[in-house]
Every structure is written in C-alpha cells, then in structure tokens.
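Visitor: model this:
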Amino acid sequence: MIQEKTVIPGLSTREAEKRMKEFGLNEFQHKKKISPILIFISQFNDFMVWVLLGATVVSGIMGDTADAITIIIIVIVNAILGFLQEFKTEKSLEALKNLAAPTCKVFRDGGVKVLNSLYLTMGDMAILEAGDRIPADGVLIEASAIMIDESLLTGESVGVNKDSSKELSNVFMGTTILKGRGLFKVTGIGMNTEMGKIANLLDNIKEEKSPLKERLESLGKILVVICLIICGVVTGLGIIRGNDVREMFLLGVSLAVAAIPEGLAAIVTVALALGVSRMLKRNALIRRLPAVETLGCTSVICSDKTGTLTQNKMTVKEVYIDGRIYELDREKLTDSNYLKKVFIYCNDCNFDFKQKNIDKSLHGDPTETALVKMFYKEVSGLKTFVEKAKRVYDIPFDSTRKMMSVIINENGRETCYVKGAPERLIEKCSFILEDNKIKPLTFQKKKRVAAFVEAMSSRALRCIGAAYKEEGLYKNEKLENGLIFIGVAGSIDPPREEARDAVLKCKIAGIKPVMITGDHKNTALAIAKSLNICNKDDQVLTGDELEKLSDKELNVKVNSIRVFARVSPDHKLRIVRAFKNNNNIVAMTGDGVNDAPAIKEADIGISMGISGTDVTKEASSMILMDDNFATIVAAVEEGRVIYDNIRKFIRYLLSCNLGEVLTMFLASLFILPNPLTPIQILFVNLATDGLPAIALGVDPPNKDIMRQPPRSKKESIFARGLSEKIMVRGCLIGICTLLAFMLGRYFRMDLSTCRTIALATLVMSQLFHVFECRSERHSIFEIKIFTNIYLVGAVTISVIMLCSILYIPFLQGVFDTVPLRLKEWLIVLFFSGIIAMINSIYLFIKSRY
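Guide: The predicted model follows:
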C-alpha cells in the first residue's frame, strides 16, 4: 500500500476516450498488412502451377480448348482453397498477437483498472511494479526503490536507479522494471515516445516456422525430385510406345501436380494455427508455434503452487500471538493492534474507498487482501485506520529476501513494520512482544515459535510473520535488524478441484507433475499429498537442502523429488537443468521477473496471464490466461492431438499420392493404356487432397491419447511404423486401381469405361483410407465415424463431385467419363474397399487379443 494511491482519481473514461481521439492509440505504425488479393495471387506463385498453366496454354493452342478450360478451373479452385487456408491462418495469428499485447494498471474513474496498453493515453496515471515493461513514456510521480533496465535504449546492461526527483524521473516505453514499484504520469505514447523513434527495432513478434514445417518442406523437395523422375519415366515410356507427344507431356505434368504433396507444409501451418485457436479456448495462449510440437513431448511439468494448483482464494484461519494459536473461525483476536498495523501498513494492496463492499475495495495479491480482511469487514473502518498513517519509505518484498519492510509516519512518529517468511523474520528479531510488553527473544522462545509455525504449516496453512521496530532508521542496512517479533498469521488456499484430476491425467500419460513453491515444506507437502502429487515425505526438497547439493548430486536426486519448497527463482534454473540432464522435456511455470531465466531454459516456458510480469511473458512460449495447472495439462493434450493429426494427414496425403503415381507407373511398365487422362488425374487431386486432409487436421483426440507415454523430442514424424504404413497402403491403392482397370479390360469394356472404373476406384480407395487414417491403433469399427463431422462432410462433398462427373452429361464430356452401372460399381467398391476392410479386421482382432 502506497498511501497516495488511495486518493488518485486518474482520468475519467470519458476524458480518456476524448484524448484517445485527439492523440491516437498507444501503438507503433504497423507494417502494411498483406491484402487478401495479394494472398490469393500468391497461390499461383508456384513452379508446378506455372508448368501446368504453360501446358494448358499449349493445349489450347493445339485445339484442346475444353481440356485447357477445365485445367484452369481446377487450378483456380485449388487456389481458392489455398487462399481460404492462408487467410484464416493470417487472421488467427493476428488475433493471437493482439491477445499477447501487454497490459498495465491505470487509475480510471477513481479506481485501478487493468487495460491493454494500447488504450493508455496522455495524462493517464499508471502503476509500475517489478517485472513490468513500461507501456509509455512518462514522469515518475512517486517511486519506491525503482531500478529500470534501459539497455534497449542505451545499450547499458546495468540497471538505472530512478526516483521522483526532476533529474531521475523520466521513464521510457519498452524498458523494464527490475525492482521496486511506483506511479508515473504518461507524457508520450505510440510514435511520440523515444522507442517510437526507433520502432523498427521493437518488432518483437516474428513469424516463426515450426521445425516440423521446415522438415516437411525439405521432405517435399525430395519428393518433388522423385515424382518428377517417375513422371518423366511415365512420359518417356508413353512416347517410346508411340503415344501422342502432346498428350504424354500433359499427362506427365498433370501427374506431377497430383503426385507432389505441395500442400503438406501449408496444411501443417493450418493444423498448428487451428490447434493454437483451440488451446486459446482452453485458456492457453501459445506465443511461439514451435512450442505446440514440443508440448506433446512433455515429460515433466514444474508448476507453482499458489493460484496454479490452488484456488488463489486466501483466508486467514489461524493466528499465533502471545504464545498461543487463535482459530479465527471460533474466536476473536485480543490486543492485536501491532499485528493489525503490520499486516495493513506493510501491504501492497490498492484501496478503493469509493466501493462499499470490502471485497471490491481491495485490489492486489490474494494473500495481501486476506491479511486486511482478517481485521476489517467494513470499508469505512479500514479507511479511517489507513488515513491515520503515511508511508515514507519501503523495501519491497522479493523472493530472495522473503521479507517486506515499510516506514510509516503516524502523527509525526516513524515506525518500521516488517512482514515475511517466519524463519527468515525470526533471524532478524532480538525481542518479542508478549502481553503488550517487549521482552528478549531467547533461543528457547525462538524454538517455540518455530514449533508452532511447523504445526500450522503441516495443516497446509501459509504462514507469514510480523515484526516491528520503533525507530525511523531508514535508508540504512540495519533497518531490518533488531526487530520485535509480534506473531504469525496462517492462511489457507484450498487446492483446485480440477487440479486433482489433471494430476491424475498426468500420471496416466507418463508425465511427472512437480510442485515448486516458496512456501514452508510442511504447507507444500500437505497440499501436494491432497493432490496426489506425492505420497512420501522424502519426496520433498527445500531450497536450503538444494543449496548443499552439487549439480551432479542434484541430477541423481531430482527424479525422485515431487515437491520443491522454500525455493528461490535461482533454484528454479538449477531444477530445470537437472531434469533436462535426465533427458526430460520440461515445462516450467513462473510469474516473477526472476523466473524468466528458468522459463527461458525450460523446453516449454509457461508464464501466468493474471499474475505474470511482462518480462516473464516475453521469455515464455505459452501464457496461462487463467493461471490454472489444469490448463497446462489441457495444452499438453492439445499438443499431442495436433501432432497426432499431422501424422494422420501426412499418412493420408503421401499414401494417396504414392497410389496415384504407382497406378500410372505400373501401367507404363506393363505396357498398358494410360488408366487415367490428364484431366482425370487433376480431378483426383482436387477431390481427395484438399478438404479430407484439412478435416483430418481437426480430428478430435483418440480416447487413449493421454494414455500413451510422451514421445521423444528427436522422434521422426515417420517413426512408429508410419513410413511402412504409407508405403504399403500407397502400393495397395495403386495395385487395386490398376487391377480394377485391368478387370474392365478383361470383360472387354471400352477404354472410357475402364478409365472411369479406375478413376472411381482411385477416388473411393482414398476416401475409404481417410477414415483408416483417423487412428494408428484402432480399426474403423472402433472409431465413431460421426465424431468428426467435418471429415464426413468433406468425404460427402468428394463423393458428390465424383458422381457429378459420372452422371452429368456436360461434365462427362469434360472429364471423358461414362455413367457406371451396378456391375461396374461392384468392381469399384470391391477393389477400393477390400484393403480397408482387411486392415480394419486385423486391427480389431489385434486390439482384442
């Protein structure tokens, strides 16, 4: 609590809106966005499309106008599908960037509001706290031990101390509060800030390619070469046999366009973007796309306790004072004036005395507000108490010291009030307040206090000690020595119900949930046992014990530890490294500025969306919008689902494309007529490659997705037999299509009918196969078909397209097809469905026995 905060009205909403209209929003001038028209045109900027259009022009010149027009229509339809994918992705990523924008605490309408910094305007009064990135240029109105990292502007890595004096009061957008806190008035926004002048250096949001996308692009280049060689062989063999050169050239180009999986990397981006959108709905904001891939590999989740595993709704239950424990549910405190002063004056709550409800009038950390509400249920009484005093100096709380101190002036008399971790505080105390008398704090009395704290902690209470000193020796290193110990407040933060289920889900999935907290060992252990994170006392390691271990010893011990208590942010970095040295993929949460190194070191750095600082968010790969452990587990599940779905459509696309190439290659090898015409090949590509593949990218998770162990981060996308599945199924699609074509020839059907049978068999084979691709472990019989309505819709559209070119007279002429009768359909359904049926029966029997 800084006293001045209680009387600063700030701008009114109406005045702020007026100034935003006058001065604009607090933003830099963005690069010109790519227009939808340019996105559409870019779909034609592909080598194979150029070749196809060139071949089409040649066909048109040589008189095949119908073929040329049809090919152009197919190219345009493909471009439209590609445009829709890319445009949706751009929109999704832009929305995510806006969500990731920093926020700030501002005084508006007499109270504190959390705003997107975009809406900060000239004259606003904003609060600065350790870890915040300053949202605009301004002047400090008040400051408490503020140090700012201005290296972004000056290049100097040493922090700069600031105060409200004229010489040192300026603060600048983009710089970071290293420690302390304060209040500043906005004097420059957007392009009128120092950072605005060098805005191009602050374009922090980069378009990152995921490693998987890069690997698939490399694979695509290899496949292009292989496909072009095969297409060249098919074309060459046709020409050698005396086929028309122009027809064989167009056939080769069409086959290349159909065979090359040019959409593979694009669909990966779409799958990742859609997955990120789904995660956002589950309150996990992904800042970097590569994190989505890594999430599915997570084997250890290191989580904060307060607010993440617990509800962050603190209530003081017990108080130790005058040698005894008061249970506040049943009895009232007596003679607690000094305790009240410590917990209300030495407090960083912001008080809004315009509110009548005590809950609405307090803004700040739940522990801080709980300490205030322990004494006051009415705002009027609290206001009278607070207005008696003025804070003149303070040393903010930090996670290393684990204490906070303030100097308060009451009627001209200065008193130092201190609160903090009882074991740290008691080391600084020389006296104890008993029966309102100051007495020496002997060794025996210290042991007695420690025993009471131990007992309170074992009941899952978070203990905070209180002390004071009646002399105004501030700005002095002796300020926190020779204190008078008052007592301890024990508050409880109940575990989240959903966290218990999430922990169980982790264990089933082969993921180790680990609690990391600054709380007392016993408090942490009690919460951890209630959540089933651990069940043995020896699974807990304290910060002091960790200090005594070498890195080598910690590497050996870390795998058996499930709770780290009384740890500092520096310890977190060692914990992450120890887990990583044991070949774990580590997710680490944090909120404070000092957590940033550990978050950056972790494979998945996770910052808190509610309590996290800007520094931590910048260092993280993912932001928890609700600070909830269950959201981490949900994100890991989504990461697995996304990776699983990517494997599904890679399996589908490559096996289908392989089947198309083999159909034509084997026909040339066995000196058979071409089973498909160029237009028919392009139709297969249009009908089967686009919508069904995208629909697989949004397939719901298999029911056992979180019953599988984490995969290795180095695992190839084709691991666990995927390459074999692609090769075998692709060969079978090609062979079955060719057999259907040859059977038509055997029954002396005309060439157009045989080609129509081959076309229908190839399309239907791929549409049956798309349902097989929904699971690598379960058969079609075990998968509920209608759980992916998008896939059912995509397959339905593809079947309608196939029937259209078979039974609509105009399209029959364009695609050189004939209507199939029952006998021909039996051939099609037998050869297209037999392999899927045999494979499904095999998987069904395998899963049962």
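
Visitor: can we go C-alpha only for contacts and neighbour counts from here?
Guide: OK.

Visitor: mind listing the strands for the stretch 51-200 of the chain?
Guide: Using DSSP state E, counting those that start in this stretch, the strands of the stretch 51-200 of the chain run over 103-108, 111-116, 125-129, 137-149, 160-162, 170-171, 176-188.

Visitor: so which of those strands gets nearest residue 93?
Guide: strand 111-116 (18.0 Å; Cα to Cα).

Visitor: For the comparison step, fold the sequence that follows:
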Amino acid sequence: MFIWEALQDLTLIILMVCAAVSIGVGIATEGWPKGMYDGLGIVLSIFLVVMVTATSDYKQSLQFKDLDKEKKNIIVQVTRDGYRQKISIYDLVVGDIVHLSIGDQVPADGVFISGHSLSIDESSLSGESEPVNINKQRPFLLSGTKVQDGSGKMLVTSVGMRTEWGRLMVTLSEGGEDETPLQVKLNGVATIIGKIGLAFAVLTFLVLMGRFLLQKALHSNITDWSFSDAVTILNYFAIAVTIIVVAVPEGLPLAVTLSLAFAMKKLMNAKALVRHLSACETMGSASCICTDKTGTLTTNHMVVNKIWICEKSKAIETNDSKDVFQSLIPEKVYSIFLQSIFQNTGSEVVKGKDGKVSVLGTPTETAILEFGLHLGGESAHYKESEIVKVEPFNSVKKKMSVLVSLPAGGFRAFCKGASEIVLEMCDKIIYTNGESVSLSADQRKNITDVINGFACEALRTLCLAFKDIENSSKDDDIPYSSYTLIAVLGIKDPVRPGVKDAVRTCLAAGITVRMVTGDNINTAKAIAKECGILTDDGLAIEGPDFRNKSPQEMKELIPKLQVMARSLPLDKHTLVSQLRNSFKEVVAVTGDGTNDAPALHEADIGLAMGIAGTEVAKENADVIIMDDNFSTIVNVARWGRSVYINIQKFVQFQLTVNIVALMINFVSACISGSAPLTAVQLLWVNMIMDTLGALALATEAPTDGLMKRAPVGRNANFITRTMWRNIIGQSIYQLAVLLVFTFQGKRLLKLTGSDASKILNTFIFNAFVFCQVLLLILIYSFQTTDCKMADILFIFIVFYIPDIQ
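Guide: Predicted structure coming up:
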C-alpha cells in the first residue's frame, strides 16, 4: 500500500514515462544493451526513491500505532482478588469491580453496584448533552462515556470490541494525523517552487526547440526530419523534466515528519507523550506557560504538616511515633476527629496480598487518611454508620460533604474543604471537653489568622467540620450552615527538585510562567516565590477579583500577572483567551482535573498530567506529561525549538541545492543547448538530499543555547532574512564556480580528445556534490540565525580551491 502511494507522485509518473521513452529510443539508436543505460538509470533512481519513501512511511505508521496504543493506555482502579489495585485498561477483564470518580472515563460496559450522585455524560455515544443519573433503577454504564459528577463502583460485564463503544469503533476507519501548521506552510513553499520550476522547464524546452528549429531552418530543409532529430527533441524533453525534478523540493514534508517523529520518540523516552504531531513544533513557539501548582510544581505527595485544634497549633513531623501523634489530639475530641477523616473521604485504605496497608485516592485525601492511620484510627471502625448521601468535591463548591445515620438514631453531616468556605459555614467550635460552643467574632478572626499563617508557610489549608441533625430524613439535602469547626489542617506538598532551575530556564528563553491554582492566595504566593515565578514587580490576584475586572482592566493587569489563586475553571479559560486573542501570545496550559479541560482545549498547547490527570483532561490535551513534572514541560519546549531550527536548516540546505542545480542546467541549456547535470545524476542527488540530508539535519538533538533565544512569534516568517541572505550568497558562489567550469572547463583543465566533454561533466558533477557536502557540514555546524556569510565564503574558499586544483 505504501509503495503504491509513493508511486502516485506526479514527478515520478513523468519520470517513468521519460524512462520508457528513453529505453525505447536508446535501443533503437544505440542497440542492445548500450541504449538501455540512461533509461535503466532513471528506473533505478525511481525504484530507490519509492522504496525509501515507502519504508519511511511504513515505519512512521508503526510508530504512530505504538503512540496511539500508549495514548489510550488508561490506568484504572479496580477491586480484584479481594483488594483494590491499579491496572492498565488493557488488563481489565469481566468480573472486575471498577471504582469511578469525577473526570474518569468508563473503561468498559458494566452494571452499577454502589455509589453517590453518579452522573454520566453519554454524549460521545448518544449525542445527547444532558447527563444521565446512574442508580439501581438505571444501572447500566457504557464504555467511552465520562463521569460528570459523583462517584461509584461498577461490575464489568464486557470489554474491548464487545462493548458498545467497541462495536461503534469497528464501523469506523481510523483517521490519519492532520498536517501540522509547519507542514502546511512548507507544502505551500514546495508548491510555489514547483510552479517556478515548471515555468523554467517549459521556458527551457521552448528556448531549446526554438534554437533547434532556427538552426534547422538556416542549415537544412526544415521539412526534412530524421530519427536523430527525434532523439535530440527527446533529449530536450529530458532536460526539461530534469529541471522539474530538481525544482520540486519534495523532501520538505518528509523532513518535517522525520523531525517531528524523532522528537516525539525522544520525548516519549523523556516522560512526555505527544498526542498531536503539531504540538511538538507549536511548543517551540510558546511564549507563555499557565501552570497549575499541585503535582506540576510540587511533588504531589502530600503530608499533614500542621494542625490547629481546640485553639492550639501543633507542628507534625513525619518521623513522629504513634504515641506522639495521638498526644496531639485531646481525648474527648479524638473520636469525632477520626470520624470526620474516615467517613468523609473519597479515598480508601486497602490491604494488599502482602499485608501492606496503603491508601488509594487523591493526594490531599491520601494525606489526611495517612494522618488518621498514624493517629491509630482504622477505617473499618468508622464504617459502621451508614453513609446515606454524598456530595463529592468539585472545583466550584471546593468542599466535600457526607450525611451518615447514627446507630443511636438521627444523622450527622461531615464537611471538609477550602478553609475560608468551610469556616463561613461554621457558627460553633469544638472545645477540649468535646462540647460545641458558639464561635465569637474574635475567635473567627483568630482562626482566619491561623489559616493565613499556615498558607504563608506554603501549606494547603483544609477545615474539618460536623453537624448533628435530629429531625431529618435520607431524602433531605445536606445542610450548608450551622456546622461545628473541628480542626484546621495544614498540608505540605514540597516543591519538586529542579523546578526552580526549570522556571529560570523558561524566563531566560523569553517564556513567561504564570501559576493558576485553586489554593489560598498566601499558599500560592509562597510556592510561587519558592519556584521563582513571583518576582518583586509581579502581581498576584484572586480569581473573584480577576473575573470582576473589565476587559480594559484585564489588558492592563495581565502583563504583570504572575499568580492567580482561588481560581475557577472559567477564570483560567478567560486568562488563556485574553493572552491568545488580545496579546497574540502562543500559550501552553497545564492541567490535571476535569475542570481544566476548557483551558486545555482553548490553549495552543494543552499539557495534561499523566499521573494525577483525569481522562477528560488527557483527552483535551496535546501532550501528556507522564511524570507530572514541570521540568519535563521545559524539555518539550526545548525539543519544539529544536524541531523548528532543524527544519530551517534543512530548508536552507535544500533550497540552495535546488537553486544551484536549476540555474546551472537552465543557463547551460539556453547558451550551449545541453545540460551538464543529467536526469540520473540529479535524481541521485535528490534522493540522498531528501533522505540522508533530511535525516542528518532534521534529527539534530537540542542544545542549551536554544533556550537562550526569544520564542518565534505567531506570525513570524519561516524563511528569515538571514536565511535568504545565506541561500542567495551560497547559490551565487556555487553558480560562479560551476559556470566557470561549464564554459571554460576544457581550457582551464586542458582537456582534449573525444571524451573531453564526458570528463568535464563528471568533474562538474563531482564539484557540485562536494559543494553540497560542505554546505551540509556548514549548516550542521552553525545555528541558522548565527551563520555569517564571511564564515561561509572563507571556509568555501579554503576547502574548494585544493579540490578544484
């Protein structure tokens, strides 16, 4: 199939016709087998070009299949063999119990077992935008749909191609990758040059035919035609075809594909999975990165670092013994505190086959549960009360609530979440004796100061609260007021090693880094300063303040904006839109949650987290950062810049070769009636140039110097003035050398005899090849925009003169 596609090239079809005619005429004029040499030479060149192209395309398709498989490799949490574990979606089997939460993709068809407020978006299958509520009356879940709200467990009933989604996929043919913007731009360049080449070819053929007819009219009867005249016209046609072959830079798209595929493979080894081919090159032009905090700038392994309870703050060390942990909590508050941890959670304490206890869930929930275990609590002890209603955490409410029925009768509501939101819901506080007392204005102010103090130490703060309800039923909503505050937790998420250096690299490269997070502004500012994002003249703002600004006010503050805290998904989306539309910046956005999907989709490059990211976030991203590390994002930008520079180098190389070859044959044909470079020779040069030349230049690894340049603008010309200067200067130099030998070669080299022309043409071809080899070395050695004409001319003279002599 790939060989057949390669044979569809118009230039190759013309060459095949030319080869057939050349073989026929050659045998008729020079006999067998001498008459076949030229024709067979063209056939061999066509064969090599087709095989190289087909093999390259085939290998590329295999690589994309591997990337596609990796892209669809979703990690799911299941209960199997009696304990909860993480497995690949490819290992999922009928009978597994899958745990689902907000943002997850349903990995197989199954039946709902249990859950709370589970709402499924089935638009990918049904086309209906209205979410479907899953419960015991409507228990069926379908593969490929997404969890919009709530949580639950499902029993897998069918997997793979036997699912509803699988049956749908069987009926669809797999679509290919879209062309990247750079490929589109280069295809346009190739088309224009091809048209110029065609015009030159037609002009050359007309000039040669005009000269031939004029000579025939002057020196013989124009009506007398012989077989040799037909051969001469055929040679003129071959010269015209040769000019077309040389002019069409068919290696440009191949060079882009090679460079991008090479970069994708290297990035995959460096923990970055590129989902869309264009993201590689676009990331090289990024002028702004809007990053979240947790998991990207930080390690995403949280631990409870401080606790405020019963009006006392206490620091916690991870190496403290269980007795030390237990002494932190007053005895009469101990039970209610552990209930608030173990009953109001979306995570789970699991025991593996080896008996080792671990916690599965989000990093924040995991930190709280681990703290509860250190206090001597056991989740099983606090599961006796039935959980009758759950409001899972989401980015709008910024809290999670549960309603449980008490063994003695009545209900109790637990709530945890963003400190200022939960504190606003509380009107009481628990004391050391376990009793709830009214919360005074001074106490509220004191607690606010504690929260701000924790935040200034780069701690994420959460409040735990409860409320006893006597006159209620299972159908009532979970209350939103009159809670009793239990404790304020300060959770530490250390900054990742290397992040500060990575941010410094971005700033040196002209890439502005902005942190957008849902955290408290003091926490956000502390982390941003630690990472080097927030500077003295930078601006930190809260989401509500940002969204209330007028468009004009936004335009004034965005250039200084470095940190946005307590942001909603819409705030992040608005910021990205403003940066792209008003400031014409190329924006990269990182995200891990379902709420980040709109901003990821709006950005030029969406970067989803591979570990903490939900399937919705990954699906809307262009690149998946497999290790959730900001340093990996900088590596993607470095490779993106390398791709752009490498393609510029190849374009400079190929255009110089094309211009020289086209002009030498055109000028020579018009003046002398023959071309020094034959079709076979130029096909050979083209094949080497389009494959090995592209491979050499398009697969060069990035250097640190690339991150000391300003990013390429959105509307910047691909072929820069410096490149044009180098191309034209190099072309003039090569043409001067080759034309001198074309018209004065026999005299300079003192060639005589019947084979003088063949020796001269061989010399010209070798000089032409040496020019291109040295040109390749020069372009490989110099950065495109740093290459100076004086250097080029000096090295050309030093290297060429001995060869010429």
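
Visitor: TM-score for this pair?
Guide: Here the superposed chains carry a TM-score of 0.88, computed using TM-score structural alignment, normalised by the length of structure 2; 752 aligned residues with a Cα RMSD of 2.7 Å.

Visitor: Now mean neighbour count too, for the strands of the stretch 51-200 of structure 1, in JSON lines please.
Guide: Listed next are the strands of the stretch 51-200 of structure 1 as JSON lines, based on neighbours: other Cα atoms under 10 Å:
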{"stretch": "strand 103-108", "mean neighbour count": "22"}
{"stretch": "strand 111-116", "mean neighbour count": "18"}
{"stretch": "strand 125-129", "mean neighbour count": "24"}
{"stretch": "strand 137-149", "mean neighbour count": "21"}
{"stretch": "strand 160-162", "mean neighbour count": "17"}
{"stretch": "strand 170-171", "mean neighbour count": "21"}
{"stretch": "strand 176-188", "mean neighbour count": "23"}
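
Visitor: so can I have TSV of the ones you listed showing distance to residue 312 of structure 1?
Guide: As requested, the strands of the stretch 51-200 of structure 1 are exported to TSV (distance: least, Cα to Cα, whole Å):
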stretch	distance to residue 312 of structure 1
strand 103-108	20
strand 111-116	19
strand 125-129	20
strand 137-149	27
strand 160-162	33
strand 170-171	33
strand 176-188	23
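
Visitor: Just list the residues touching residue 505 of structure 1, thanks.
Guide: Residue 505 of structure 1 makes contact with 633, 706, according to Cα atoms under 8 Å, 6 or more residues apart in numbering.

Visitor: Helix or strand: which one has it?
Guide: helix 497-508 (DSSP states H and E).

Visitor: Give me the contacts around whatever helix or strand comes next after that helix.
Guide: Counting by DSSP H and E, the element after helix 497-508 of structure 1 in chain order, helix or strand, is strand 512-516. Strand 512-516 of structure 1 is contacted by residues 299-305, 503, 506-507, 524, 528, 533, 561-565, 567 when judged by Cα under 8 Å, 6+ apart.

Visitor: Restricted to strands, list those.
Guide: If you go by DSSP state E, those have 300-304, 563-565 in strands.

Visitor: Quick check: the farthest pair among those?
Guide: Taking Cα to Cα, no two of these sit farther apart than 300 and 565, at 17.2 Å.

Visitor: Please name the residues that touch residue 653 of structure 1.
Guide: Here residue 653 of structure 1 is in contact with 261, 264, 689, 693 (Cα under 8 Å, 6+ apart).

Visitor: so how much does the helix or strand where it lies differ from structure 2 once superposed?
Guide: Assigned by DSSP H and E, residue 653 of structure 1 belongs to helix 629-669. Average distance, helix 629-669 of structure 1 versus aligned residues of structure 2 after superposition (mean Cα distance after the TM-score superposition for structure 1): 1.1 Å.
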